[in-house]
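Undergrad: Predicted model and sequence below, questions to follow.
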Amino acid sequence: MSKSKTNFAIAIAVMGSMLQACGIPDMTKKTADTQLPEQFKSGPNGQASSATVKWQAFFDDPHLLSLIDTAVANNKEINIMLQRISIAENEILARKGEYLPFVRFGAAAGGDKTGQYTRNGAVEDNLNIAKGQAFPAFLGDYQFGLFSTWEIDIWKKLRNATQVAVYEYMASAEGRNFLLTNLVAEVAHAYYELLALDNQLQNLAQNIAIQQNGLLMVRQLQTYARTNALAVKRYEAEVAKNQARQYEIEQQITVVENRINTLLGRTPQPIERASGGFMDIKSKALSAGVPSELLQNRPDIRKAELELQAADLNIDVARANFYPSFGIKAGVGFQAFALKYLINTPESLAAMVAGEMVAPLVNKNAITAEYKNANAKQVQAAYEYEQTIINAYAEVANQMSNIDNLDKSYQLKRQQVDSLVKSIEVANQLFLSARADYLEVLLTQRDALEAKKELIETKEKQIGAMVDLYKSLGGGWQ
C-alpha cells in the first residue's frame, strides 16, 4: 500500500474514533422488576394453571362453542388486528432490505448549449480552430446502466432496527392473542347474560301467573264481602307492573342478542341457546397455578415484554446515529453525446466507484433528542411491563376471592328463595282463613319474586367470575 493511502486510512480511523468518543449523552436503561409472590393467597395452588386449557374444552355448551368459533373467524377487530400483524411483518422485510446493497437500472437523455464566453465555450472555440470544423452547437448526453449504493452496517444500526421490527411483529401477534382472549370472554359473558335474562323472564311469567290466581281469589272473596275493592286494585296494579317489566326484559334480550351478533361480525339475528339448565350450571374448579406462570400465559404480559425488548434495542439504534456512516457507490453503463455512439465498446463504456464517510459534527440536537426519546421510551416500556404484571396478579387474586364469596352468597340466597316460595302458600292459607290480610300475601309474593331475581343474578355472576378467572390466568387464546 502506498504511503498516501496509508495516511488516508489512518486519518479515517482516527476521525471515526474521535466521533465515537464524544458527544453521546450518558443515559441509563431501566431493568423491569418482574418479581411476583410464590403463591396466590387463596384457592388451589401447586397445580398446573387452567390457562393452558383450550377454550373448546373449557366451555361445555355447544351453542356457546359455535358462537365463539364464529366470532374468532369473523370478528372485525380480530381481522383488523391481523392486518396490523401483516403490516408489522412487511416492516421486517423492509428493514432487512436496508442493509443489503441497492441496485437500480437507470437511463437518461438530454443536451445543452454552452455559452461562448465561458470556460467550456473557449474550449469549444479552440477545438473548432484546431480541427477546422464546427463544434456542435447543441451537445447531447445519452446514458444508461446499473447503479448501486450500499451502506456498510458497521455499528449494527440497520440490523438492530430489523430486530426491533421483529420484536414489534411478535408484540402485534401477542396483541392479537390478547384481543382473542377478551373476545372469547365477551362472547361467553353475553351468552350467559342472555340465559339469565331468559330465566328472569320465565321467573316473572311464573310470578304473574301466581298473582293472577291471587287476583281471581280476591275478586271472588269481594263477591262474598270477605275483602274490599282496595285488595282487588292492588293486585291488578301488581300484575300490570310485572307485565310491563316483561317488555323491559325482552328489550334487554334484544340488546344482548345484537351485542353478540356484533361480536360475531354479522347483522342482527336470533341467537340459538339452551336456557333451561341455567340454574344447574356448576362453576368449574379452576387452578390458578403459581403467579410466575402469568408471565408465560398472559398475552398482554408477553406483549409488554416484547415491547420492552424493542425499546431496549431502539436505544442502540439511536446511539448509532452519533457514529460515522460508511457507504459505497458504484455504477457501470454506457454514455455518449450521440445515440449512434451510445453502445460503442469500449469508447462509450463508463464506470465509477466511490466510498464515503458521513458523520455528525456540529448541531447534533436532532439525533440527541432522538436518543433521549429512545431512552425515555425504554424506561416507559419497563414501567408499563411492571404495571401489566401487577394488574394481572391483582385480577387473578380478585376473581379467586370473588368466586369464593359468590359461592357463599349463592347458598344463602338459595335458602332465602326456598323459604319465601314456601311462605307464599302459607300466606295464601292464612289469608283464606282470615288470619292475614291481602297485603301480607302481596308482599310475600313480591319478596319471593325479588329473591328469585337476585338468585338468578348471583348465578350469572358466579359463571361470569369463572370466565373472568379463566381470562385473567391467560386462557382463551389457544
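TA: That came through, no problem. All values derive from a computational prediction rather than experimental measurement. Residues are numbered from 1 along each chain as shown.

Undergrad: going forward, measure contacts and count neighbours with C-alpha atoms only.
TA: Fine.

Undergrad: all helices for the stretch 301-450 of the chain, in order.
TA: 365-432, 438-473 (DSSP state H, counting those that start in this stretch).

Undergrad: How far does the longest one sit from its chain's centre?
TA: I take that to be helix 365-432. 21 Å (Cα atoms, centre = their mean, to the nearest Å).

Undergrad: Which secondary structure elements does that helix sit against?
TA: The helices and strands touching helix 365-432, judged by 3 or more Cα pairs under 8 Å, 6 or more residues apart in numbering; DSSP states H and E, are helix 294-297, helix 299-319, helix 438-473.

Undergrad: mind listing what's buried in the first one?
TA: When you say that, I think you mean helix 294-297. Leu294, Leu295, Asn297 (16 or more other Cα atoms under 10 Å).

Undergrad: any idea how far it is from the chain center?
TA: 17 Å.

Undergrad: same for it, what does it pack against?
TA: Using 3+ Cα pairs under 8 Å, 6+ apart: helix 294-297 touches helix 299-319, helix 365-432.

Undergrad: can you redo those helices as a markdown table with distance to Asn213 and mean neighbour count?
TA: Listed next are the helices and strands packed on helix 294-297 as a markdown table, based on distance: least, Cα to Cα, whole Å; neighbours: other Cα atoms under 10 Å:
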| stretch | distance to Asn213 | mean neighbour count |
| --- | --- | --- |
| helix 299-319 | 56 | 23 |
| helix 365-432 | 11 | 17 |
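
Undergrad: List just the one of those helices that sits closest to Glu193.
TA: helix 365-432 (16.4 Å; Cα to Cα).

Undergrad: Check it against this one:
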Amino acid sequence: MKLKCRIFSRTVLCLVISAATGCGTLNTDLSVPEKEIPKTFPNPKGDATIAGIDWRQYFTDPLLVELIDTAVRNNLDLQIALQRIEMSRSSVKLANGALLPKVGLNVGGGVRKFGLYTMDGAGNASTYITPGQIVPENLTDIFLGLQASWEVDVWGKLRNQRKAAISQYLASVEGSRFVISNLVADVAIHYNELLALDNELDIIRQTLRKQQEALEVIKLQKETGRANELAVQQFSAQLLNSEVLEKQTLQRITETENRINFLLGRYPQPLPRNKDVLFQAVSRQILAGIPSQLLENRPDIRAAEFEIEASKFDLKAAKAAFYPNFNITATLGFQAFNPEFLFQSPASLAYSLMGTLVAPLINMNALKAQFNTAKANQLTAMYNYQKTILNGYVEVANQLSNLRNLQRMQELKKQQSETLQKSVDTSKELYRSARATYLEVLIAQQNALQANLELIDVIKQERLSTVNIYRALGGGWR
C-alpha cells in the first residue's frame, strides 16, 4: 500500500511539472571538467610555508607594523567588507525564520450591511443575535486574537535556502579575510616604495651637488680658455635635468604617502619611516610549501568554494519551487458585534484552521527561467573556483621565479653601480689631464646616476616580491 502511494504521488508531481519541463530536465547534479593541481611548485623546498605566519612576525620593521595595525583598524574597504558579513548574518536569520510559523496579533473591526433580498439579509431580519434583539441592520464585527501561518517545508525548499544563506555568510567571512590580506600587502608594498623613493631622492641630491661642483669647474676652465661655452651649456643642461628629476621624485613621495594614508583611513599626514631599512637583508627564508595548501590558506579560494555550496543549495531550492506548496493557516481569538460581548467566553471564542496545497501551473516558464539561472550560477561558481585556484598557483610560481631572478640581478647591479662610480672619478682625472672630453665626463655621471637608481629599484622589487609571495601563499589575514 505504501509503495502504491509513493508511485501515485510521484506520478502526480511529474504531471504537475511536465507541461513546461518534463520530469527528467530538473537535473541538479552538475559538474565541470576539473584540472588537477600540480603536486609541487617549481624548485620545491619542502612542505613548510610562510602563509601561516602572523603579519606582525613576518614584517620586522616596527614602523611598518604600526602602520598596518592602523590600517586594519580604520581601512574603509575593510569596514565595508565587515558590513557585508553583518548583512549575510541577517540573511541567515531571515532564512531560519522562514522555517518557523508566523504568528501575529490580529486586532480588527468592521461593519457590514446585507441587502434585504439576499440569503444573509433575509436570515438576519428574523434571527435573534441576543435574547430579544434581532441582528442589527448595520452589523459590526470586532476580532481580537492570534493569527498564524506556516509553510510546511515538504520538499526542502526553505531548508536549502537556509543552507545557501549560511554558505553565503561563510563566503563573506572569507571575503573579509581576503580584504585584510590584500590590505596588509598593499600597505607593505607602498611603504617599501616610499623607502625606495627616499633613497632615490638622496642619490639624486648627491648627484646634484657633484654636478654643481663640475659646472663650477667648467666655468672656471672657460675663463682660463681650457673649455668653451658648449661645455658649460652641456653641464648646465645636465644639472637642470637632475633638478627636474628631484621634483618628480618629491611628487612621487607625496603621492605614495597619500596612498598609504588613504589605506589607513585618514587624511594626508607625514609618515615616520627609516629609509635605511630598505638595505636590510630579508631575514626570513621564503618557503612556499605545496600547492594543495593554497586551498586552505587563501581566503579567496575558500570563498569561491563556499560560493559553489551556496549555488548548489540555490539550485535545489529552485527545483523545489516546481512542487506544490503546503500552507497551514489558523486563527484563535475573540469575536463579537459589540465590545461588551467580546470576552464572554466561550460564546465569543472564535477559531479557524485550514490547510492548502497549491501547485504552480500557469507560471511554469518563470519557474523554469529561475531554475536555469540557478543552474548557470552554479556552473559559473564552479568555473570561478577553478580559475581562482589556477590564479593562485600562477601568482606563487611567478613570485618565486621573480624573487630568484631579482636576487641575481641585485648582485649584478651592485657591481655595475660600483664600476660606473669609479668611471666618474676616472673621467674627471682624465679630463683634468686633457685625455678625456667633457662629453665623456657627462656620460659617466649620467650612467652612474642611472645605475644607482636602477640598483635602488631592484632592491625595492626584491622586497616587494617577498610581500607579494606572502600574499599569494595566503598570508596576512591571520
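TA: On my side now, so go ahead. Please read these numbers as outputs of a predicted model, since none were measured by experiment.

Undergrad: Mean distance between the one helix or strand Gln206 of the first structure maps to and the second structure after superposition?
TA: In this structure, Gln206 of the first structure sits in helix 157-223 according to DSSP states H and E. Once fitted to the second structure, helix 157-223 of the first structure is off its aligned match by 0.9 Å on average (mean Cα distance after the TM-score superposition for the first structure).

Undergrad: Same question for stretch 453-463 of the first structure.
TA: Looks like 0.9 Å for stretch 453-463 of the first structure (mean Cα distance after the TM-score superposition for the first structure).

Undergrad: So which bits of that stretch are buried?
TA: In stretch 453-463 of the first structure, counting by 16+ other Cα under 10 Å, buried: Lys453, Glu454, Leu455, Ile456, Glu457, Thr458, Lys459, Glu460, Lys461, Gln462, Ile463.

Undergrad: One more: stretch 104-117 of the second structure?
TA: So for stretch 104-117 of the second structure, counting by 16+ other Cα under 10 Å, buried means Phe114.

Undergrad: Other residues contacting that stretch?
TA: 120-122, 125, 137-148 (Cα atoms under 8 Å, 6 or more residues apart in numbering).

Undergrad: let's see 7 Å
TA: Here stretch 104-117 of the second structure makes contact (Cα atoms under 7 Å, 6 or more residues apart in numbering) with 120-122, 137-148.

Undergrad: that older thread, of all the helices and strands packed on helix 294-297 of the first structure, which lies closest to Asn45 of the first structure?
TA: helix 365-432 (11.4 Å).

Undergrad: and the angle for the closest one with helix 157-223?
TA: Calculated by axes from the mean of the first three to the mean of the last three Cα atoms, to 10 degrees, helix 365-432 of the first structure forms an angle of 20 degrees with helix 157-223.

Undergrad: between the helices of the stretch 301-450 of the first structure, which one is nearest to Ile271 of the first structure?
TA: Once those are compared by Cα to Cα, helix 438-473 is nearest, at 18.0 Å.

Undergrad: can you tell me what part of the first structure stretch 243-258 of the second structure aligns to?
TA: On the basis of TM-score structural alignment, stretch 243-258 of the second structure is assigned to residues 243-258 in the first structure.

Undergrad: That stretch vs the second structure, average offset?
TA: Averaged out, stretch 243-258 of the first structure is 0.9 Å away (mean Cα distance after the TM-score superposition for the first structure).

Undergrad: buried residues in that stretch?
TA: Those would be Gln246, Ile249, Ile253, Thr254, Val256, Glu257, Asn258, for stretch 243-258 of the first structure by 16+ other Cα under 10 Å.

Undergrad: How about the contacts made by the residue positioned nearest the centre of the first structure?
TA: Nearest to the geometric centre of the first structure sits Gly175, at 3.8 Å (Cα atoms, centre = their mean). By Cα under 7 Å, 6+ apart, the contact list for Gly175 of the first structure reads Pro299, Asp300, Lys303.

Undergrad: Check Leu180 of the first structure too.
TA: Neighbours of Leu180 of the first structure in contact, by Cα under 7 Å, 6+ apart: Gly476, Trp477.

Undergrad: do the same with the one 10 residues further on
TA: By Cα under 7 Å, 6+ apart, the contact list for Ala190 of the first structure reads Val256, Ile260.

Undergrad: ok, the buried residues of helix 294-297 of the first structure vs Trp155 of the first structure, which is closest?
TA: Closest to Trp155 of the first structure, out of all of the buried residues of helix 294-297 of the first structure and judged by Cα to Cα, is Leu295, at 32.8 Å.

Undergrad: Pretty sure that closest one sits against Glu305.
TA: No. Applying Cα atoms under 7 Å, one finds Leu295 of the first structure not in contact with Glu305, separated by 9.0 Å.

Undergrad: separation between Gln212 of the first structure and Val218 of the first structure?
TA: Distance of Gln212 of the first structure to Val218 of the first structure, computed by Cα to Cα, to the nearest Å: 10 Å.
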